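[1] sharing a model prediction with you, sequence too.
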Amino acid sequence: MPEPSATRGSSVIEVTALERRYGDVHAVRGLTFSLHRGITGLLGPNGAGKSSTLQMLAGTLAPTHGSVRIAGISLADNANAAKRHIGFLPEQPPLYREQTVDEYLRFCIELRQVPRADRTAALHEAKDVTGLSGVGHRVIGNLSKGYQQRLGIAQAIAHKPAVIILDEPTVGLDPNQIREVRALLVTLGERYCVLLSTHILAEVQAVCARVLVLHQGKIVLDQGTTYLAQHAGSAHRIRTKQAMPEAILEKVRHMPGVHECDQRETELLVRHNGNDETLAALVDALAPYGLRELTPGQTDLEELFVSLTMHSPEQIADEHAEDTA
């Protein structure tokens, strides 16, 4: 496998106060974060600023304000040097369908200015990692969608970058191909800093160690899998005859063991620690309002995502501050 140019524990990507405006539209608003080796998922609804963020990190879009450092190198001050440490796969893989797999990878390796003496080894290593060793002679246009996606990933890692940025890498694949690509992503995450932008929430749950959620250009969640497991563990859907007064909702939200409580008309979704004592306290608090249904279930990242993007980033920040107070 190609050896990446960053070590575990070091910050591979450092983003500080990153902003992007398009006229009066403030698409990205003051992002600050750092990424290390492993897979981080980048999520957000349409218009959240994901594409602009990816483009700024890849060096294809200039920020209005702020800075990006790749492997310690300023992307603004030394773009060529910084970009040598970036592997990028856009949503549509940049393939030349009339070339063979080997021809295409040799072309990409030359573009990345890999030393001539190392090019053959880089070609074979990239194919080995992505499962393309047996198709080097095949014309790209004759490959399946799954193999074309593998080839897109191969060109992103062939020059041994520190970071790999992947935009929707499993879109358009069948279930078997999705499983194969996800297994490949897990392998890459053991050696690289991987930033994965996707709309597929199950994909984040399957392969990511950390999740960044963007909403209206701001980060509204930056947590690891431990947090997600806690907040996506136990839940009850509760239907009542009448909507809860805000005072009662606040009481429920501040109960010991309750993580979140969202109301939609006469339905509540309460995420909690799963203890019987917590459930009993919930029933006691809500019984006067006519319980009609109490349905246990497992919440998932989709529910958490919806709850995070229903409100403004400022409201979400206030709620998180209360939770940690």
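    Received the coordinates, thanks. The structure presented is a predicted model; accordingly, all values stated were derived computationally and were not measured. Numbers count the residues shown, from 1 in each chain.
[2] use CA for all of it now, contacts and neighbours both
    Fine.
[3] quick one: the residue nearest to T240 when sequence neighbours are not counted and A183, what's the gap?
    Spatial nearest neighbour of T240, chain neighbours left out: L291 (4.6 Å); criterion: Cα to Cα, 6 or more residues apart in numbering. Distance, L291 to A183, using Cα to Cα, to the nearest Å: 45 Å.
[4] how about M244?
    45 Å.
[5] which of the two has more neighbours?
    M244 (18 against 14; other Cα atoms under 10 Å).
[6] what about that one, which SS state?
    The three-state label given to M244 by DSSP: H, G, I helix; E, B strand; the rest coil is coil.
[7] next, the one to line up against it:
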Amino acid sequence: GPNGAGKTTTMRMLTGYLPPSSGEARVAGFDIFNDSLEVRKRVGYLPETVPVYPDMTVYAYIQFWAELRGLRRPRQRVNEVIEQVGLSDRRKSLIRNLSKGMRQRLGLAQAIVHNPDVVILDEPTIGIDPQQVIEVRDSVRRLGQNHTVLFSTHILSEAEQVCDRVLILHQGRIVAEGAPANLRAQLQPTPRLYLVIGGMEPADALALLHGIGGVESAESQGEGFSVRVRAGLDIRADIAARIVQSGAQMLELRPVAMTLEDIFLDIVGRPNP
């Protein structure tokens, strides 16, 4: 969901950092209000801003969190998670000298050092460069092989790449949920076509398109036009025929594949700038 949808608030409640004002939720089988301590034992949490101590080394920081989590003789586990997040060559580095992407990976290490059942990550790719984004996403995919991972993002294409199941939030409510492919199939809005017309003024082309049966809307887009078609209809041949009959040229005509972001914007409307 977009900024302000309720993602961080939900995660803070699920991790025990924010008491809910009403309602009920369970994590790993435990009620977040009545069994808060049990929930915290079974959850690893990476907030949007990684809680770090700049004067600690990478190793000391993870060891510190391991001890806070009650691990006895945690040396082996500390080394395992440092390697797992790709910081083996920086184990002796001071945190103050790490890049934002490395700090995100360090935060990921503290979230999983106690081998939790559930790992909750609040927008872990914000503010890092494209290469680091790829590395964090790869880490999340690997985590998903052995843990339940709840991953928030306002970038829906990212959810599509990383997640097996997606929940779309808007104004604190779930407006859609399911596997990415299923969401596209179930929530596909009215079909869209993209076409490029030669030899006709844009205003005349729009007037022609609006006059074709089955066209719900048409608007200029780049060098061509985006056309919404009534669900269940295939009017590509009609569109091409009308354009050719008008004396113009049909230079391009193709269906537009819908992304989760397109579907989300179709459900809730475009946010105000």
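    Here it is on my side, so go on. Quick caveat: nothing in here was measured; it's all calculated off a predicted structure.
[8] TM-score for these two?
    Comparison of the two superposed chains (TM-score structural alignment, normalised by the length of structure 2) gives a TM-score of 0.78, and 250 aligned residues with a Cα RMSD of 3.4 Å.
[9] list the buried residues of the helix or strand encompassing E19 of structure 1.
    Counting by DSSP states H and E, the element that carries E19 of structure 1 is strand 13-22. Neighbour counts over strand 13-22 of structure 1 (16 or more other Cα atoms under 10 Å) mark I13, E14, V15, L18, E19, R20 as buried.
[10] what's P90 of structure 1 aligned with over in structure 2?
    Structural correspondence for P90 of structure 1 with respect to structure 2 (TM-score structural alignment): P47.
[11] look up the closest residue to its match, ignoring the ones flanking it.
    D122 (5.1 Å).
[12] could you check how far L61 of structure 1 is from P94 of structure 1?
    Distance from L61 of structure 1 to P94 of structure 1, by Cα to Cα: 18 Å.
[13] ok, R29 of structure 1 next?
    29 Å.
[14] and G297 of structure 1, by the same measure?
    According to Cα to Cα, G297 of structure 1 stands 42 Å off from P94 of structure 1.
[15] what of E277 of structure 1?
    Distance of E277 of structure 1 to P94 of structure 1, given as Cα to Cα: 56 Å.
[16] quick one, which of those two is more surrounded?
    Neighbours per residue, other Cα under 10 Å: of E277 of structure 1 and P94, the larger number sits with P94, 14 against 11.
[17] quick one: the more buried one is in a helix?
    No - if the criterion is three-state DSSP, then P94 of structure 1 is coil and not within a helix.
[18] show me what contacts it?
    Contact analysis of P94 of structure 1 by Cα atoms under 8 Å, 6 or more residues apart in numbering lists G152.
[19] is E277 of structure 1 in a helix, a strand, or coil?
    helix.
[20] that older thread, show me what the strand holding E19 of structure 1 is packed up against.
    Using 3 or more Cα pairs under 8 Å, 6 or more residues apart in numbering; DSSP states H and E, the elements in contact with strand 13-22 of structure 1 are strand 25-35, strand 65-70.
[21] again, only using 10 Å
    Other elements packing on strand 13-22 of structure 1 under the criterion 3 or more Cα pairs under 10 Å, 6 or more residues apart in numbering; DSSP states H and E are strand 25-35, helix 50-58, strand 65-70, strand 73-74.
[22] sketch out the helices for structure 2, chain order is fine.
    7-14, 36-41, 58-68, 75-84, 100-112, 130-143, 156-162, 180-187, 202-210, 236-245, 260-268 (DSSP state H).
[23] who wins for proximity to S226 of structure 2 among those?
    helix 202-210 (9.9 Å; Cα to Cα).
[24] which elements pack onto the closest one?
    strand 192-198, strand 215-221, strand 224-229, helix 236-245.
[25] make it 7 Å
    Contact analysis of helix 202-210 of structure 2 by 3 or more Cα pairs under 7 Å, 6 or more residues apart in numbering; DSSP states H and E lists strand 215-221 as its packing neighbours.
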